Structure formats: structure tokens, C-alpha cells
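Visitor: Okay, predicted coordinates and the sequence, questions at the end:
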Amino acid sequence: MYPKEFEKSIKKVEATREERMKGLPERMSAKEREEILQKWHPDYKPEAKRKLKIGASKGSFVPVEVADLIEAYPLEDPKEIDMSKPDYSVDVLIIGGGGAGTAAALHAYYSGIKKDKILMVTKLRHGDANTIMAQGGIQAADKENDSPAIHYLDVIGGGHYANKPDLVERLVMDAPRIIKWHEELGVMYDKKEDGEMITIHGGGTSRKRMHSAKDYTGMEIMRVIRDE
């Protein structure tokens, strides 16, 4: 079942399980955690990232695999594409058919753009995207003991101050409205018997603001907005 190189580690886990079950392991210090990450985590290894040579993010350090993908030559030869004869003429072109792309298409339609003037393109089927893989939930500061300002601080701190402030602001301000929109469409978020939404802690949260649908939140959101 497991690769042969795992056998040594498995035996060690099995041999020490009874002793480890007697109590919690001693917490590592911040320095010890950093040393472990530097030694083992792929994101911390210098050779795992390199600078992008092209594009809007030129100069940014990204995983080597991502850089190779972005810098790769296109499968289509630009010389063979006749831009004077488009296959489709639309007002809105949406790249991607996941949660964001589908929501963009819906809001374009809500704004008055005709359906036949909105085109969504995706490399797979509509809905086959990262959204359906999301399990934990979606955060929104919509409870009395919470606020977008507190949510903002959590996100900025959790991102080690590397976030783009304007995007974080948009995220935390829009989140309660998006949850309300989802509910109006029929997304079945977990609720108490009285109808109040259940919220739980997520990574880096100082308030319980994670809204979830069991452990298939993304799939539930995608189910509803795709049908819409």
C-alpha cells in the first residue's frame, strides 16, 4: 500500500504511538519551526523558485513549475490566427468556468448584458475547477461580534503583510453580501435549528466567520450557481 521508502517511518510511528498518546507533544519555539520549514518545506528551498522572465509579474519569485508553464511557448502559432475573422463577437469574455467565472457571468447578465453577448471559455467542463475542491468554507464577517475591519486585520496579518490592501478591502467588504447572495440562490450552508448560520474558526481567524456546507462547501456553491 505504501512505497518501500516509507516503511522505516511507519515502523517508528507504530513503535512510539502508545507513548505519544499519553499527552500532547512539546510545542516548538518559533525558531525551531522556522528551522524545520527551512530544511524541509519546498517553498523555503531556494532552488524551488525562480524569477519570472515575462508577463505582468515579471521579476516575481514563483515555483519553478509555475514559471515554466507561464514562459512556455503557446500551443497555437499566432501566425495561423486571423484576428480579422473572429469565431465569436461578444461584449464580455470570461476566462475560466469555476466559481469566480460563473459569478462574473451571472453578474454581467444581472447588469443588463444579453446572454448571447457573454462568453465563458474553460479548458474542461463548466464547473470543473478549484472551487469544487474547497471543503472548509468561505469567510464573511456577518456576525454581531465581528466586522469587515477585524476580518481585514486577520487577513493582512495572516498574509504576513504581503497582501495587496485594496484587494483585501474588497474581499472583506464584499464577503457578507456574497454569502447573502448565495443563500438567496439556495446554497445550503450549515444552520442551527432556528435558522441562524453556523460559523466556525478558520486558519488565522480571531472570530468564528467560516460559513460551510458540511465538508463540500465549494461543490455546494458550484452546484447552485452553475444551475443559476
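Guide: Alright, I've got the coordinates. Given the structure is predicted, the values throughout are model-derived calculations rather than measurements.
Visitor: rest of the way, CA atoms for contacts and neighbours
Guide: OK.
Visitor: where along this structure do the strands fall?
Guide: All strands of the chain, identified by DSSP state E, fall at 49-51, 61-63, 92-95, 118-121, 138-139, 199-200, 210-211.
Visitor: Output the ones you listed as JSON lines; include the columns distance to Pro74 and mean neighbour count.
Guide: Shown next, in JSON lines, are the strands of the chain (distance: least, CA to CA, whole Å; neighbours: other CA atoms under 10 Å):
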{"stretch": "strand 49-51", "distance to Pro74": "20", "mean neighbour count": "16"}
{"stretch": "strand 61-63", "distance to Pro74": "20", "mean neighbour count": "16"}
{"stretch": "strand 92-95", "distance to Pro74": "16", "mean neighbour count": "16"}
{"stretch": "strand 118-121", "distance to Pro74": "17", "mean neighbour count": "15"}
{"stretch": "strand 138-139", "distance to Pro74": "35", "mean neighbour count": "20"}
{"stretch": "strand 199-200", "distance to Pro74": "44", "mean neighbour count": "19"}
{"stretch": "strand 210-211", "distance to Pro74": "40", "mean neighbour count": "21"}
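Visitor: Switch those over to a markdown table; also include distance to Ile132.
Guide: Below are these laid out as a markdown table (distance: least, CA to CA, whole Å):
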| stretch | distance to Ile132 |
| --- | --- |
| strand 49-51 | 28 |
| strand 61-63 | 24 |
| strand 92-95 | 17 |
| strand 118-121 | 17 |
| strand 138-139 | 12 |
| strand 199-200 | 20 |
| strand 210-211 | 15 |
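Visitor: closest to Met219 out of those?
Guide: strand 138-139 (12.0 Å; CA to CA).
Visitor: contacting residues around the closest one?
Guide: In this structure, residues lying in contact with strand 138-139 by CA atoms under 8 Å, 6 or more residues apart in numbering are 175, 202, 209-212, 217.
Visitor: again, only using 10 Å
Guide: Strand 138-139 has contacts (CA atoms under 10 Å, 6 or more residues apart in numbering) with 151, 171-172, 175-176, 178-179, 199-202, 205, 208-213, 217-218, 221.
Visitor: Looking at those residues, which are in helices?
Guide: Here DSSP state H is the test, and the contacts of strand 138-139 give 151, 171-172, 175-176, 178-179, 217-218, 221 as lying in helices.
Visitor: still on that earlier bit, show the buried residues in the contacts of strand 138-139.
Guide: By neighbour count, with 16 or more other CA atoms under 10 Å, those hold 151, 171-172, 175-176, 179, 199, 202, 205, 208-213, 217-218, 221 as buried.
Visitor: State the distance from the nearest residue to His201 once chain neighbours are set aside to Met173.
Guide: Once flanking residues are discounted, His201 sits nearest to Lys208: 4.4 Å by CA to CA, 6 or more residues apart in numbering. From Lys208 across to Met173, the span is 17 Å (CA to CA, to the nearest Å).
Visitor: put this beside the first:
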Amino acid sequence: MTNRYLVNFDSRELPQQEAEYLIIGGGIAGLFTAWAAAKSGAQITLLTKRTVAESNTDRAQGGIAAALGQHDSPALHMQDTLIAGAGLCDEDAVRILVNEGPERVKELIKMGASFDRTGEDLCFTREGCHSQHRILHAQGDATGAEILRALYQNVSSLSSVEIIENQYVVDLLVKNNVCYGALAMDQITGQFRVFRGKIVVLATGGSGRLYNYTTNPEVATADGIALAYRAGAEVMDMEFIQFHPTSLVLPDAPRFLISEAVRGEGALLRNSWGERFMAQYHGMAELAPRDIVSRAILSEMARTRANSVFLDLTHLDPDKIKERFPTITQTCSKYGVDIAREFIPVAPAAHYMMGGVKTDLWGETSIQRLFACGEASCMAVHGANRLASNSLLDGLVWGGRIVARANHVLEERLPEETEFFCQDLLTTPEEDFIDLRKEIQHIMGDKVGPLRTAQRLAQALAFFERWSYLTKHEVRDTAKMEVRNMLEVGALIAEAAMMRSESRGGHFRLDYPETSERWQKHIILKGN
């Protein structure tokens, strides 16, 4: 059994702060929720782990999908999302996403988000599994950064919103299945503080840093999912990890994302022998669903005994490419690759978590007054495999829906205020948590990566069991807390992957390579 807390504490001895909304996370989901809540007249405290700029939102290159084009429709967007989701999308959730999404994007534009245009008309590009050009982008390939800029500019100017950076949320404060707030630690001063909220929203982002190769920033250590699970919430679809097919592979470079929009604009994939190969794997070739492209690349890497394949843009207009993808152009140039003249070496890397804290269609979790949105949440809108550029839209749509639902919850009387404490954790053990973090990332990449087997998953589960004794000990610095969260969520991913004896979307079992109708269902795991 998992211990509910990471540290010994007594809330009666700590500074306390209260707001109507306590929002944890400062990416698109957290900021849009704060903006919507402020519009409704609420007081909001928003906590970020580091700075607002450090999130997956800031790194989002390709764009945001919305049926705003002349020849597009929500029905077509829905159809594409369902196909990508491999039979596990909740159709009601998808219908909400594609129908409410365009209005949320229009709100972003009103807030000052500047998307690329030709004259007065918005520019749309196409990515894998989309039947239409429906993806808006900004500054070529800096869409997330532009959305973040516009949101932060608007939210930070509101007197009803207090944004507090460098706050590591240690644990949720839950009693009798009601969430009262969170225990957080200031990463500058080391001071613990209790933040109370009548509504608590998890918008903590992704889990990519569980893997040795990822496109995610350093902060993406699955904290929100671990927080919720320890507090007793349900999590769902944890086995479905999306590996982005094309991350930069160079000796001294980070696994920088090479946007799918590059293939949408006509780039080709070639193996190390120079052969174009995607047409052999799928009728949509380079624009096939991400899981198929990732496995095709891994297959070609194995066949040619190479550590990458290559993206080829050399047949495209170099001026247009540099204008359309300035961030990618500059980053590759920094590491000695001229993308207009040379192939870009790429390989799959952990990119997006389809699973997360289970919510209903209004973002409410199985714990009262605890909501979740964005990548930390799961209402099965993405199914087994997220359609490209639906993630930013997801954060907007459910950020808005949470406020619509939570305003009714605010009218209900909160149970009598209660205090929280934990005094039974042992002192921190003498372990090398830096090495343990690396070991977790290696195990996840090697045993719980894009290609899985019962043997590999059993080895991963044995590793996590070996370290389960740490739940009896407290950890009082954020690096060690992150490792504890990584152990928690890594074990959940491996457990769900072992249970699902089929292949579907982002979950592929070499020992069960076929998709089974019997497994057209969700795996739900529950905390204490």
C-alpha cells in the first residue's frame, strides 16, 4: 500500500493561504482555467513548479487543431480523432472537444494570440491522421510559446489571480474523499505552506521525464498523477504513452522535437540507406498515426542497424522551410545541420501521456472538489493514441468546462474545515536518488517503451517492487520527491501495460501484436 504523504507535517504548524480556486500548473490548461474562473468572479491562486515558461505548452511547435477552415467541420475533426484513438475514445468527449474547441480558439485570438495568416486569412497546416488542413500555427513553429505569452499576459494582469512560481506541490490534502487543498514547498526558501481551495484543479502536465529519451521539459515528472493517486483518486489508460516519431538524434543535442508539421509540409522519411520506407507500413505514409510511424522507424533502425532514420526536406523550397520552421532551423543549425541541404537524424522519444487522472466530462475526478485538465487528466478524449495537435485544444476546452461545473460546486457548503498531519514516516534513507532517477528512465525506456513484452514488463515491475520500501520514508527535497513520483507512476504504467494483453494505439506488445475486441475497454487503477 502506498503511503499517502511524502513528508511528515502538521498543517496546524504551517502558514496557510486560501482561495476559491487553487490551480496547480501554469501551462495552457492551468492558465486558461484561471482566466475562465476569473471571468466568473472567483479568487484564484495558481501555483507553478518552476516558472510559467517551463511547461510542455511552451515547447508545442506544430499547432492547435480546430475546425475553422472553409472546407472543414467538427464532424470531420471528430472522425479523424476517433480513427487515431484506435477504438478507445469516449465519443461524447470527442464531440465536446471538436464542437467547443473552435470557440475556445477564437477566445485565444481575442486575447491577443497571433496565429500565422495569409493576408486576413488564418493559415492551416496538416499533420498525421488529419484529413484536412486544420492546424493553426504561430511564428512558424512556436505556437505553444505564443499561446503561453497571450494567456500569461492576460491572466497575470488580473487582480483576482495570484500566480506563485517555484512552488513544488508535495501532496493533496484529502479527507473523507473531499479535497481541501495542497501541501507545497517553496523551492527558493524551503518553506512548507498549506494552500486551501474550495476547488482544486490539477493542471500539472506530462510524464515524459520518466523516459531516457523524451521531448518533454525537466519539469514533466508525472507529479500530478502521483499526487492524485496517493490521495485515492482513480487513474485510467496509463499504458498508453505516445512516442513522437521524430526527435533530433545528435551526440551533443537534447532530444529536440521535430514537429509533425514538417512531414505535413512534405518532408520524407528515409532510412540510413537513403530509402523512403513509410509507404510499406501504411497507406498514409509519412502522415500515418504516430504510433505506426514510430514503430516503422524502430523497425527500419533495427533492419539497417542504425541509431536513427532521417527526415528529408532537401526537395522543398529552402526559403519557405526556414520561414515556416524558424525554431527547428535554428536549433538544427546550432548542432551543425542545415535542414535545407542535409537530412535530419531522428528517432522516437516519449512525448505525451494519453492516460492520467480519470475525470468525467466536466473535468471532475473521483475525489470531490478535485478537478483535472490537460495532459495530467484522462476522460478518454484521446483514446489509445492522441491525434496530432489535439492536446492544446484539450487544455482549453476542459479548462473552460471545469469552471462551468465548479461554479455550481462552489455554491455547495464545504464540509467543516479540517487539519492534516503525518508523523509516521521514517527518515530519508541513504540512497543515491540521482542514480535512481537515471535507472528509472533506463528501465522505462528499455522495458516499458514503444515495444513491450511480458518478460520486459515483469522485469520493470520487479524493479519498482524492489524500491517500494521508499514509501515508508519521507523525502524533503524536490529532486527526491520527483523520484518518488516517478517510481509511483512508472509502476502504474508498467502494471497497466502488463494487464493489457493486446496491441492498440500507443501500447504495443510484441507477444500480443493483434488488437483484440475483448480489450476495447479501459483499465482503471485506484489509489489508497
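Guide: Perfect, I can see it now. What you see is a predicted model; the values in this text were computed from it and never measured.
Visitor: show me the contacts for the residue nearest to His201 of structure 1.
Guide: Lys208 of structure 1 neighbours (CA under 10 Å, 6+ apart): 139-143, 145-146, 198-202.
Visitor: all helices of structure 2, in order?
Guide: 28-39, 56-59, 74-84, 91-110, 143-155, 223-230, 260-264, 290-304, 318-324, 326-334, 391-410, 433-447, 454-466, 478-499.
Visitor: Where in structure 1 does the last one fall?
Guide: Taking TM-score structural alignment as the measure, structure 1 aligns no residues with helix 478-499 of structure 2.
Visitor: swap in the second one?
Guide: Helix 56-59 of structure 2 corresponds to residues 130-133 of structure 1 when matched by TM-score structural alignment.
Visitor: For that stretch, which residues meet the burial criterion?
Guide: 131-132.
Visitor: Arg149 of structure 2 matches what in structure 1?
Guide: Arg149 of structure 2 maps onto Arg223 in structure 1, by TM-score structural alignment.
Visitor: Same check on Ala86 of structure 2?
Guide: In structure 1, the residue paired with Ala86 of structure 2 is His160, using TM-score structural alignment.
Visitor: Report the separation between its match and Arg170 of structure 1.
Guide: Taking CA to CA, one finds His160 of structure 1 at 18 Å from Arg170 of structure 1.
Visitor: okay, these two: which has more neighbours?
Guide: A count of neighbours by other CA atoms under 10 Å puts Arg170 above the other of His160 of structure 1 and Arg170, at 12 against 9.
Visitor: Gln455 of structure 2 and Met498 touch, don't they?
Guide: Yes - assessed by CA atoms under 10 Å, Gln455 of structure 2 is found in contact with Met498 at 9.3 Å.
Visitor: Which one of those two is surrounded by more residues?
Guide: Met498 (22 against 12).
Visitor: Look up how far Leu457 of structure 2 lies from that one.
Guide: For Met498 of structure 2, the distance to Leu457 of structure 2 - CA to CA - is 6 Å.
Visitor: Next: His133 of structure 2.
Guide: 39 Å.
Visitor: Can you get me the start-to-end distance on stretch 35-50 of structure 2?
Guide: 20 Å.
Visitor: Buried residues, it. List them.
Guide: In stretch 35-50 of structure 2, counting by 16+ other CA under 10 Å, buried: 35-38, 42-50.
Visitor: and which of those is nearest Glu482 of structure 2?
Guide: Lys49 (11.1 Å).
Visitor: picking that back up, can you pull the residues that touch both of Gln455 and Met498 of structure 2?
Guide: Leu461.
Visitor: what does Lys334 of structure 2 align to in structure 1?
Guide: Looks like Lys334 of structure 2 stays unaligned there (TM-score structural alignment).
Visitor: any idea how far Lys334 of structure 2 lies from Ala60 of structure 2?
Guide: Relative to Ala60 of structure 2, Lys334 of structure 2 is positioned 20 Å away (CA to CA).
Visitor: okay, the two: which has more neighbours?
Guide: Using other CA under 10 Å as the criterion, Lys334 of structure 2 and Ala60 rank with Ala60 on top: 25 against 11.
Visitor: now the nearest residue to that one once chain neighbours are set aside: how far from Lys175 of structure 2?
Guide: The shortest distance from Ala60 of structure 2 to any non-neighbouring residue, by CA to CA, 6+ apart, is to Gly144 (4.5 Å). Going from Gly144 of structure 2 to Lys175 of structure 2 by CA to CA gives 37 Å.
Visitor: And for Arg149 of structure 2?
Guide: In terms of CA to CA, Arg149 of structure 2 sits 37 Å off from Lys175 of structure 2.
Visitor: Same question for Met499 of structure 2.
Guide: Taking CA to CA as the measure, Met499 of structure 2 falls 30 Å from Lys175 of structure 2.
Visitor: Compare neighbour counts for the two and give me the winner.
Guide: Lys175 (16 against 12).
Visitor: which position in structure 2 aligns with Gly186 of structure 1?
Guide: So, by TM-score structural alignment, Gly186 of structure 1 is matched to Gly112.
Visitor: give me the number of residues near that match?
Guide: Around Gly112 of structure 2 there are 16 residues (other CA under 10 Å).
Visitor: List the contacts of the closest residue to it other than its chain neighbours.
Guide: Ranked by CA to CA, 6+ apart and with sequence neighbours excluded, the top spatial neighbour of Gly112 of structure 2 is Ala150, at 5.7 Å. Neighbouring residues of Ala150 of structure 2 by CA under 10 Å, 6+ apart: 108-114.
Visitor: now the contacts of Lys208 of structure 1 in CSV, with distance to Ile156 of structure 1?
Guide: Formatted as CSV, the contacts of Lys208 of structure 1 follow (distance: CA to CA, whole Å):
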residue, distance to Ile156 of structure 1
Gln139, 14
Ala140, 15
Ala141, 15
Asp142, 19
Lys143, 20
Asn145, 19
Asp146, 16
Ile198, 24
Thr199, 21
Ile200, 20
His201, 17
Gly202, 15
